[in-house]
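Visitor: fold the following and give me the result.
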Amino acid sequence: MISVILWYNASMSERESYKVLISNGTGEIVEKKSRFIAGVYKVETVEEAEAKIAEVSKKYWDARHNCYAFVIGENSEITRCSDNGEPSGTAGKPILEVIKGSGVTNVLVIVTRYFGGVLLGTGGLVRAYTQAAQAGLSDCEIGEMVFSQKLTLKVGYNMINNVQYYLSQNEINIADSRYEADVQFDICVRDADKQRICDGLIQKCEGQIEIVEGDKGYYIL
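Guide: A predicted model of the protein is given here:
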């Protein structure tokens, strides 16, 4: 079987990886009788974030404050935050700093405060909003989007075990399998590892493999 490998160079500006939410999360803390309820949501546009903020503000219409921050974009290029009536810099900015510290993008964190009758002061507010945001993020499942290459491996039935063993040894998941005249496995590999993986597969299959490139992009491996 002829080995066919089609290569092209990726842009040097591409990030190797970034973190995203796989599932939303919630968290809550109580500080001197004030309740701080955090909601963490996956968003991909400013419009989507604004719609979620409006939805949560309507849900918690009787709360004193609904403060938020969000980060959007593969390079975290869009950031916004709001204190929503709290003293300047005591709510939105601390929430934003928690998001930045987590390395997650395409994420919105809203912290709702029900006032408990005791003033917390600026330092107390910063700590409370920080802890609430951290509690919400810790409840989320977070995945890593890796700049990767989709590959389709085509082999004869006599090479199935060779391919599966090599992929297992290199901790590469099979995204899809098709058993027809030949066997086809779809995989994704880190762009930086592509040449090494292809060379290894060709060697493992003694040249009896065809490797066809698919799309490049960000995938959770």
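Visitor: use CA for all of it now, contacts and neighbours both
Guide: Noted.
Visitor: helices and strands around the longest helix anywhere in the chain, which ones?
Guide: For the chain, the helix that runs over the most residues, judged by DSSP state H, is helix 121-138. Of the remaining helices and strands, those touching helix 121-138 by 3 or more Cα pairs under 8 Å, 6 or more residues apart in numbering; DSSP states H and E are strand 25-31, strand 34-42, helix 92-102, strand 107-114.
Visitor: buried deepest among those, which one?
Guide: strand 107-114 (a mean of 27; mean count of other Cα atoms under 10 Å).
Visitor: residues in contact with residue 40?
Guide: Applying Cα atoms under 8 Å, 6 or more residues apart in numbering, we find residue 40 in contact with 24-26, 107-110, 136-137, 140.
Visitor: for the residue nearest the centre of the chain, give me its contacts.
Guide: By Cα atoms, centre = their mean, the chain has its centre lying nearest to residue 20, at 1.3 Å. By Cα under 8 Å, 6+ apart, the contact set of residue 20 is 42, 104-107, 142-145.
Visitor: just how off-centre is the longest strand anywhere in the chain within its chain?
Guide: Ranked by residue count, the top strand of the chain under DSSP state E comes out as strand 141-155. Relative to the centre of its chain, strand 141-155 is centred 14 Å away, using Cα atoms, centre = their mean, to the nearest Å.
Visitor: please apply the same query to stretch 203-220.
Guide: 25 Å.
Visitor: so residue 60 makes contact with residue 114?
Guide: No: Residue 60 sits out of contact with residue 114 when judged by Cα atoms under 8 Å, with a separation of 9.2 Å.
Visitor: before we move on, the earlier item: closest to residue 210 out of the helices and strands packed on helix 121-138?
Guide: Within those, the stretch nearest residue 210 is strand 34-42; the backing value is 38.2 Å (Cα to Cα).
Visitor: and for comparison, fold this next one:
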Amino acid sequence: MSNFPENPDESDSYLTLAGKSAGVFKDQGSKFLYFAFPIKSEDDIKAHLADLRKNYFDATHHCFAWILGKDGQFFRANDDGEPNHSAGDPILGQIRSHRLTNVLIVIVRYFGGTKLGVSGLIKAYKTAASLAIEENVVVREWMKISVRLKFPYPAMNEVMKVVKGHELEVISQEMELDCRMVLSLREGLAEKVLGKLNEIDGIVINPD
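Guide: I've put the predicted structure just below:
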């Protein structure tokens, strides 16, 4: 079952973060440096974690959580030496409560000398993760597919009517006697758009 409620008009979309955010939350002497990133793959995650470990090599803990996939089906939480479920899970919980995916949040802790206890740690990591999201911008992204077209030049006007009418992105185009075009469109519009394109004389969709 999906982690995110689906609206029929938005079933091919997901919520994520627009860019990186960073800041510091302090609690009883400990500093919690928070970082949030939009991500597309586990390679992105590894790269961000490696950069933070290099830049903050002297920190006590690098705790993190991430979610990937339109329906949030891939995820992980890591306590990095903190008591079990006191760091990674609160971070993961904040990503889920904001219905986000394709997001990584890392909290880098510098111990300040006063133990916070499990409940105190949970609250601190939850707060830091929440700030990382609140100080960012949540955006809606659409699942896209690419479609290749081949059509005679006289059909150009009809093709462009479909492109403009559905606000499709033209990735590339070759304007010759036989025109070629690559379009990017929302998954949810694919059936409707392809139906319109198939009505155009001489068009070939995804030619060999």
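Visitor: can you give me the TM-score here?
Guide: Scored by TM-score structural alignment, normalised by the length of structure 2, the superposition of the two chains gives a TM-score of 0.69; 195 aligned residues with a Cα RMSD of 3.6 Å.
Visitor: hang on, the earlier thing: got the angle for the longest strand of structure 1 vs helix 92-102?
Guide: Counting by axes from the mean of the first three to the mean of the last three Cα atoms, to 10 degrees, strand 141-155 of structure 1 points 30 degrees away from the direction of helix 92-102.
Visitor: packing partners of strand 141-155 of structure 1?
Guide: So strand 141-155 of structure 1, by 3+ Cα pairs under 8 Å, 6+ apart, packs with strand 17-23, strand 183-190, strand 210-220.
Visitor: next, the buried residues of the first one.
Guide: Burial within strand 17-23 of structure 1, assessed by neighbour count using 16 or more other Cα atoms under 10 Å, is assigned to 17-21.
Visitor: quick one, that strand and strand 210-220 angle?
Guide: 70 degrees.
Visitor: before we move on, what about the second one?
Guide: Orientation note: strand 183-190 of structure 1 sits at an angle of 50 degrees relative to strand 210-220 (the same axes, to 10 degrees).
Visitor: I'd like the next helix or strand past strand 183-190 of structure 1.
Guide: For strand 183-190 of structure 1, the succeeding helix or strand toward the C-terminus, using DSSP states H and E, is helix 194-204.
Visitor: tell me the spacing between the aligned partner of residue 114 of structure 1 in structure 2 and residue 122 of structure 2.
Guide: Aligned by TM-score structural alignment, residue 114 of structure 1 pairs with residue 110 of structure 2. Separation of residue 110 of structure 2 from residue 122 of structure 2 (Cα to Cα, to the nearest Å): 16 Å.
Visitor: hmm, back to that, any idea which of the helices and strands packed on strand 141-155 of structure 1 is most buried?
Guide: strand 183-190 (a mean of 21).
Visitor: relative to helix 194-204, how tilted is that one?
Guide: Going by the same axes, to 10 degrees, strand 183-190 of structure 1 makes 150 degrees with helix 194-204.
Visitor: how close does strand 183-190 of structure 1 sit to structure 2?
Guide: Compared with structure 2 after fitting, strand 183-190 of structure 1 deviates on average by 2.4 Å (mean Cα distance after the TM-score superposition for structure 1).
Visitor: what's that strand packed up against?
Guide: Strand 183-190 of structure 1 packs on strand 141-155, strand 174-179, going by 3+ Cα pairs under 8 Å, 6+ apart.
Visitor: quick check: end-to-end length of stretch 197-214 of structure 1?
Guide: 15 Å.
Visitor: go through the contacts of residue 40 of structure 1 and name the one nearest residue 97 of structure 1.
Guide: Of the contacts of residue 40 of structure 1, the one sitting nearest to residue 97 of structure 1 (Cα to Cα) turns out to be residue 109, at 11.0 Å.
Visitor: which residues sit in contact with that closest one?
Guide: 38-41, 68-70, 95, 99, 133, 136.
Visitor: will you turn those residues into JSON lines that also has distance to residue 157 of structure 1?
Guide: Output for the contacts of residue 109 of structure 1, formatted as JSON lines (distance: Cα to Cα, whole Å):
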{"residue": "38", "distance to residue 157 of structure 1": "53"}
{"residue": "39", "distance to residue 157 of structure 1": "50"}
{"residue": "40", "distance to residue 157 of structure 1": "47"}
{"residue": "41", "distance to residue 157 of structure 1": "45"}
{"residue": "68", "distance to residue 157 of structure 1": "55"}
{"residue": "69", "distance to residue 157 of structure 1": "53"}
{"residue": "70", "distance to residue 157 of structure 1": "50"}
{"residue": "95", "distance to residue 157 of structure 1": "54"}
{"residue": "99", "distance to residue 157 of structure 1": "48"}
{"residue": "133", "distance to residue 157 of structure 1": "52"}
{"residue": "136", "distance to residue 157 of structure 1": "48"}
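Visitor: sweet, I'm off.
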